[in-house]
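Q: Give me a 3D structure for the following:
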Amino acid sequence: MSQSTSSKPLALITGASTGIGATYADRLAKRGYDLILVARDGVKLEQLAAKLSSENRVKARAFTADLTNATSLASLEQLILDTPQISLLVNNAGTILPGGFKNSAVDAIDGLIRLNVTSLARLSRVALDGLKTHANGAIINIASVLALAPEISDPVYTASKAFVLTFTQSLQIELADSGVYFQVVLPAATRTDIWAKGGKKIEDIPGVMEVEELVDAALVGFDNKETVTIPPLQDENKWLALDNARKALTPEFLQSHAAPRYR
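A: Predicted coordinates:
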């Protein structure tokens, strides 16, 4: 991609053809961002890019890529390296398994990890050096409340979202002096097509949030520079108490001897 002469900020969004990603694209376009929209469905991407460009007077480009494919992922990484104007990366692409662990094929498990974990980590690293050059460089990672609730969903999806949560928290600590802001968003059930892909009926899911409300809330957290944003959580003090309890454990881990109960 040739370097743009636009003075607008530039955001790259993965999983941008539908749902949360498409809604982020709409909201960021309304904020004046030029866009690079990434997903597997090139037709939907082109339609969305044309619509957002026309409605918001921004430049929106579609880039078709399958992030579970090494060659396709490498092409996106090269695009990022060639486009230092990118100031915001939204790692939204993700998938679920239609069945639990025991009913899932090994290749399906591997594909989920490639998409939910590997591509997110790789793209974050590839984009990092360019993001550091911007006064407002940022990465938004979309996780899930299931990162905090292993009792609810299948082990692979839940663990992948726990990775995204911990990964983002650790990035914020390690790179606190980099000037880059890292946010992780933990949606609960949201009305997107991911449920149909997983063989589940949205009507059977309690407490479904509309995708527009989810993204608008997440962007409030973004504006407030939250590291962890949990839109459905009504009492923020419960998250703060959990996080503080976790932090209080750290000194307890730094011991030279096993606890008495193990002797």
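
Q: hey, let's count contacts and neighbours off CA atoms from now on
A: Will do.

Q: For the stretch 51-200 of the chain, which segments count as helices?
A: 70-81, 106-113, 119-131, 155-174, 194-197 (DSSP state H, counting those that start in this stretch).

Q: Excluding chain neighbours, what is closest to residue 39?
A: Nearest in space to residue 39, with sequence neighbours left out and distances taken as Cα to Cα, 6 or more residues apart in numbering, is residue 15 at 4.8 Å.

Q: residue contacts, that neighbour?
A: If a contact means Cα atoms under 8 Å, 6 or more residues apart in numbering, then residue 15 has 21, 22, 37, 38, 39, 40, 91, 92, 93, 94 as its contacts.

Q: Here is the second sequence; please produce its structure so I can put it next to the first one:
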Amino acid sequence: MGHLGIAVVTGASSGIGSAFATRLASRGYDLLLVARRGDRLRALAERLQADAGVDVTTLVADLTRADDLADVEARIAEIPVSFLVNNAGVGALGPTSIVPPDAQEALIRVNVIALTRLSLAAIARFRSLGGGTLVNIASIMALMPSSGGGAYSGSKAYVLNFTRSLRLELEGAGIGVHAVLPGPVRTEFFSSQGLSDSVFPDQAYITPEALVDAALAGVALGEEVITPTLASPDPWRDVEAMRRAYLREAMSGEIAPRYRDG
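A: You can find the predicted model right below:
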């Protein structure tokens, strides 16, 4: 086992997850890679073992299934995990009122329930081992209600608030907690749902490798919320300042005149 411990990456068989696995292996982490597609996982594991000389274990799991999710949780509890990337995600894109309820429930099972349970499993392990790093992949959609992705947008808002709340709770515990908010990334995310990448302008896209390099740089900087394509931190600071102002006013204890007098 590498001296850095084991990094766990979900949704590791392609795209952002594969890029995280590649970069973490190059840094010397042994890996536990989790995804549904066993053939792709095995091919990635073989490549990383050959290229980086690290130990790579694969676990085929469908995180919509409670039994599979429990298997991943159990594995995290058994091994010296020092880094978890909750990357697995479901889109269920389309008009929210007509996307099948089962598809939206599957999204919630992966984007919300699995992410929550695996975060908690990792934090328990980090505490027992004296530290670790949790990276949860949210999205700029966390701040953008969408008529074509209501459940997805809502799930990523959950990821953002859940991750930030964990960070507040774990301050000073030697555990890094970070939310990453990508914009459009060149992956199979849209094509896997029968959509075209043209839903966003071509120039808005970045590669998975660029995203991961920026995310890991943000982790190294200790940033709580990492938006790789945000050129200046000022807009985020403005959002936070307005959020605090909103909360101050909302805690006034007084009903607003427009509601009281209407």
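
Q: Under the alignment, what does the residue nearest to residue 39 of the first structure map to in the second structure?
A: Aligned counterpart of residue 15 of the first structure in the second structure: residue 11 (TM-score structural alignment).

Q: ditto for residue 154 of the first structure
A: Looks like residue 154 of the first structure aligns to residue 149 there (TM-score structural alignment).

Q: neighbours around its match, how many?
A: When neighbours are counted by other Cα atoms under 10 Å, residue 149 of the second structure registers 21.

Q: Check the one 3 residues further on too.
A: Residue 152 of the second structure: 28 surrounding residues under other Cα under 10 Å.

Q: Excluding sequence neighbours, find me the nearest residue to it.
A: Nearest non-adjacent residue to residue 152 of the second structure (Cα to Cα, 6+ apart): residue 91, at 5.7 Å.

Q: who's in contact with that neighbour?
A: Residues counted as contacts of residue 91 of the second structure (Cα under 8 Å, 6+ apart) are 107, 149, 152, 189, 193.

Q: Give me the residues contacting stretch 37-50 of the second structure.
A: Looking at stretch 37-50 of the second structure with Cα under 8 Å, 6+ apart, the contacting residues turn out to be 12-14, 18, 22, 25, 33-35, 54-60.

Q: among the residues you listed, who's most crowded?
A: Ranked by the number of neighbours (other Cα under 10 Å), these place residue 12 first, at 29 neighbours.

Q: Quick check: closest non-adjacent residue to it.
A: Using Cα to Cα, 6+ apart, the closest residue to residue 12 of the second structure is residue 18 (4.8 Å).

Q: what about the equivalent of residue 107 of the second structure over in the first structure, distance to residue 77 of the first structure?
A: Residue pairing (TM-score structural alignment): residue 107 of the second structure is matched to residue 112 of the first structure. Residue 112 of the first structure sits 19 Å away from residue 77 of the first structure, going by Cα to Cα, to the nearest Å.

Q: Kindly report the same for residue 251 of the first structure.
A: Separation of residue 251 of the first structure from residue 77 of the first structure (Cα to Cα): 39 Å.

Q: Settle it for me: which of the two has more neighbours?
A: Set residue 251 of the first structure next to residue 77 and count neighbours by other Cα under 10 Å: residue 77 wins out with 19 against 8.

Q: Just give me the match in the second structure for that one.
A: Checking TM-score structural alignment: residue 77 of the first structure goes with residue 73.

Q: what about the strands in the stretch 101-250 of the second structure?
A: Here the stretch 101-250 of the second structure has its strands, by DSSP state E, counting those that start in this stretch, at 132-137, 175-180, 225-226.

Q: Provide the aligned range in the first structure for the last one.
A: This means strand 225-226 of the second structure. Using TM-score structural alignment, strand 225-226 of the second structure pairs with 228-229 in the first structure.

Q: With the second structure overlaid, how far apart is that stretch on average?
A: Following the fit onto the second structure, the mean deviation recorded for stretch 228-229 of the first structure is 0.4 Å by mean Cα distance after the TM-score superposition for the first structure.

Q: any idea how far residue 49 of the first structure lies from residue 33 of the first structure?
A: 12 Å.

Q: same check, this time on residue 255 of the first structure
A: According to Cα to Cα, residue 255 of the first structure and residue 33 of the first structure sit 49 Å apart.

Q: Between these two, which is the more surrounded one?
A: residue 33 (25 against 8).

Q: which residues sit in contact with the more buried one?
A: Counting by Cα under 8 Å, 6+ apart, residue 33 of the first structure makes contact with 8, 9, 10, 11, 58.
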